[in-house]
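1. What follows is a predicted protein model with its sequence.
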Amino acid sequence: MPRSWVDGLEARARASLPAPVHEYVAHGAGAGTSRDEAAAAWRDVRFLPHVLHDVTDVGLATEVLGTRLETPVGVAPTSLQRAVHPDGELAMARATAAAGGLMVVSSNAGSTFADIAATGVAWWLQVYLPSDRTLALPLLERAVAAGARAVVLTVDTPVVGSWEPAGDRVWDVVDPAFTRVNFDEGHDTQPGAEKALDLGPHDLDWLAERTGLPVVAKGVLRADDARRCVQAGAAAVWVSNHGGRQLDRAVAPARALPAIVRELADDDAEVYVDGGLGSGTDVLAALGLGADAAFLGRLPLWALVEGEHGVGRLQDRIRAELVEAMRLAGCRRVADARDVVGSPAPV
């Protein structure tokens, strides 16, 4: 499969999707600076490959929070998947399950947790917490009952970052049934349903107690915040700037990752990253900088235009590129990538 197929995914999606849907997926906050810098930051990473290493058999299997996966590349949570393709999360889940990967499901998903789980995919739930935390309990209970293996708390969104053109345009062409199907009817109109402005470390422990699941803090860019999350009970920290959709000019995840990995080097907490990853070589850079897993956000959505087949084709391509990059770097296993970065992206 030519790399040009991957490089052309967004253009094909733009030609196929209603303009407001494409804009919704593609947009970044403000001037789009953070969105645009993310991919370039991965390209700034340089490798120091090993030689004279037997790379006949290269394995991508890994384990995250106790779940064995066949690949360290997961699917990040994104909403409006059914606006991109009628099968939405189910197509994404089937392709991810076939790849042996992990899917993180948005709390705003347009498919039920039970239907997603029925595909056999390993999955986590992403959540925002409302001002009245008790309003989140029915959603959490449904996810636990359907077999979610972890809860991912988005910590970088006390308010939704503004962008132009106005985000409300998407609702002119999208069926409201394509989102938030796992919430109780009338949830959004209840007092206290708005996003919490007082989110704090105690919420990580609250989620763990209420669900009995490991909790991941997603949206961390600072080493001191990563430390606070782990001290508060987070099992993992997810380095992310929300795809550049929140605070514009927030640092690229590739540049924030090394300091967070160093800060947590003596802890049991895992570290993940997303933002601008577009190839298997980018994934090798993420692993080399210390990430335990890397997640793709927009790219699987562009591939979803072609349904399960498109997502599966993308995952096959990223896997093939990662295997080749690992061979050329002298790595046989995911853990071997930890010492092949010679020049990380400058902070």
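-> Nice, I can see it. In this text the structure is predicted, and so the values were computed from the model without any measurement.
2. switch to C-alpha atoms for all contacts and neighbour counts from now on
-> OK.
3. Heading C-terminal from the helix or strand harbouring Arg35, find the next helix or strand.
-> For Arg35, the host element (DSSP states H and E) is helix 33-43. As assigned by DSSP H and E, the chain's next helix or strand after helix 33-43 is strand 46-47.
4. can you list the residues that contact that following strand?
-> Contacts with strand 46-47, where a contact means Cα atoms under 8 Å, 6 or more residues apart in numbering, come from 285, 329, 340-344.
5. Which of those residues fall in helices?
-> Counting by DSSP state H, the contacts of strand 46-47 place 285, 329 in helices.
6. Drop anything exposed from the contacts of strand 46-47.
-> In these, burial by neighbour count holds for 285, 329, 340-341, 344, counting by 16 or more other Cα atoms under 10 Å.
7. Check the contacts of strand 46-47 and tell me the two furthest apart.
-> Farthest pair in the contacts of strand 46-47 (Cα to Cα) is Ala329 and Pro344. Separation: 15.3 Å.
8. still on that earlier bit, for the helix holding Arg35, the distance to its chain's centre please.
-> 16 Å (Cα atoms, centre = their mean, to the nearest Å).
9. since we're on Asp267, how many residues are nearby?
-> 12 (other Cα atoms under 10 Å).
10. Which helix or which strand is home to it?
-> Going by DSSP H and E, Asp267 is not part of any helix or strand.
11. Repeat that for Ala11.
-> helix 9-16.
12. Quick check: what element follows that helix along the chain?
-> Following helix 9-16 in sequence, per DSSP H and E, is helix 19-26.
13. got the buried residues for that following helix?
-> 20-26.
14. cool, and stretch 186-194?
-> Quick answer for stretch 186-194 (16+ other Cα under 10 Å): 193-194.
15. structure B:
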Amino acid sequence: MAPVGVQTLFHPTGERATSKVFGELGLPYTLSTASSTGFAEVAASNGAGNPRWYQLYWPSDDDLTRSYLLTAKENGYEVLVVTVDTWDLGWRTRDLDRGFLPFINGVGVQIGLEDPVAHQKLGFNPLAANATAEQKQTAALYHTITTSRGVSPTWRNLWKLREVWGDAPILLKGVQSVADARAALDWGLDGVILSNHGGRQIDGAIGSLDALPAIVEAVKGKLAIGFDGGIRSGADIFKALALGADFVQLGRPILWGLAHEGEKSVRHVLKSLLAEFEITVGLVGCSSLEDVNESLLVKNRR
């Protein structure tokens, strides 16, 4: 599961439904910092022992960052995914046209609302029974402003994350260039996830599929490579893996299922994608994933 926030906008069950289905199938579920459901509730719906990842929008407040990471670890999130391409929001014309910013209405800020360090810094608990509407909005804005920090994260500060996260894997999401992939390797990261944030950060940004082959060649198996870029079918999964990705992340199709009929349709979409992928692997002539490679693809000559 790709880290997608504000899921209760699509269906009231939101992250509880999607995490439950991924847990049923034993597939990694990535919780977004912009989640509309908290760490513990998602962990409970996902199920004990299932692989859970946490995606961090790196706060400008180090105390808050540390608290988010510690809470994630306490609730069984095993892999840290650090988004590096969205330290400030891009110029999103459709959002601007619609006045769309759900965070100021208290959606997609649950992790911040529940955080004890945030309560300490604010001087109140916005989830308390006597919390005022103004306090709740203040807390929502605090989470939003600190995580959309307006200041780019830097390589030299990665130690702050490693100090808390320890030896557990850390992946950088939003990498699209060979130079950044090599730098991630040099700085001791465990992997990168190729993504242009669904095309919503920079108009005309390179597609992840275009970036994939050169990055695979550059790191030569020394980094895990994830692919998050327009997966819509089992054949798309096959192509990404054949080009060298170690795993893919699913975003929009899962949310379309969630919006249609909640948990039931999430399960249908995910099982359909997996079934088509398995059939594709077989029809291409492969007996296992080890047989999937670039030789099975024909490049379009322009």
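-> Yes, it's here. If you're wondering where the values come from, they're calculated on a predicted model, not measured in any experiment.
16. so can I have JSON lines of the buried ones among the contacts of strand 46-47 of the first structure showing distance to Val155 of the first structure?
-> Supplementary listing: those in JSON lines, determined by distance: Cα to Cα, whole Å:
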{"residue": "Ala285", "distance to Val155 of the first structure": "25"}
{"residue": "Ala329", "distance to Val155 of the first structure": "35"}
{"residue": "Val340", "distance to Val155 of the first structure": "31"}
{"residue": "Val341", "distance to Val155 of the first structure": "29"}
{"residue": "Pro344", "distance to Val155 of the first structure": "26"}
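17. for the residues you listed, which one is nearest Arg249 of the first structure?
-> Pro344 (19.6 Å).
18. Now do the helix holding Arg35 of the first structure and helix 19-26, the angle between them.
-> Orientation note: helix 33-43 of the first structure sits at an angle of 50 degrees relative to helix 19-26 (axes from the mean of the first three to the mean of the last three Cα atoms, to 10 degrees).
19. Ile104 of the second structure and Gln137 touch, don't they?
-> Yes. Judged on Cα atoms under 8 Å, Ile104 of the second structure makes contact with Gln137 at a distance of 6.4 Å.
20. if we can go back for a sec, and the contacts of strand 46-47 of the first structure, which of them are in strands?
-> 341-343 (DSSP state E).
21. so how far is Ala99 of the first structure from the residue nearest in space to the middle of the first structure?
-> What sits nearest the mean C-alpha location of the first structure, by Cα atoms, centre = their mean, is Ala76, with 2.4 Å. With distances taken as Cα to Cα, to the nearest Å, Ala76 of the first structure is found 15 Å from Ala99 of the first structure.
22. Might one say that Leu221 of the first structure is in contact with Ser240?
-> Yes. Using Cα under 8 Å, Leu221 of the first structure is in contact with Ser240, at 6.5 Å.
23. Please report the number of neighbouring residues for Asp95 of the second structure.
-> 10.
24. State the three-state secondary structure for it.
-> Counting by DSSP: H, G, I helix; E, B strand; the rest coil, the backbone at Asp95 of the second structure sits in helix.
25. quick one: the strands in the first structure?
-> Under DSSP E, the first structure gives strands at 46-47, 62-64, 67-69, 73-75, 102-105, 122-127, 151-154, 215-220, 236-239, 270-274, 293-296, 341-343.
26. residues in the second structure aligned with the second one?
-> So that's strand 62-64 of the first structure. Aligned by TM-score structural alignment, strand 62-64 of the first structure corresponds to no residues of the second structure.
27. and that strand, how far from the chain's centre?
-> On Cα atoms, centre = their mean, the centre of strand 62-64 of the first structure falls 15 Å from the chain's centre.
28. Tell me which residue of the second structure lines up with Ala250 of the first structure.
-> So, by TM-score structural alignment, Ala250 of the first structure is matched to Ala205.
29. just Val334 of the first structure next, same as before
-> Aligned partner of Val334 of the first structure by TM-score structural alignment: Leu289.
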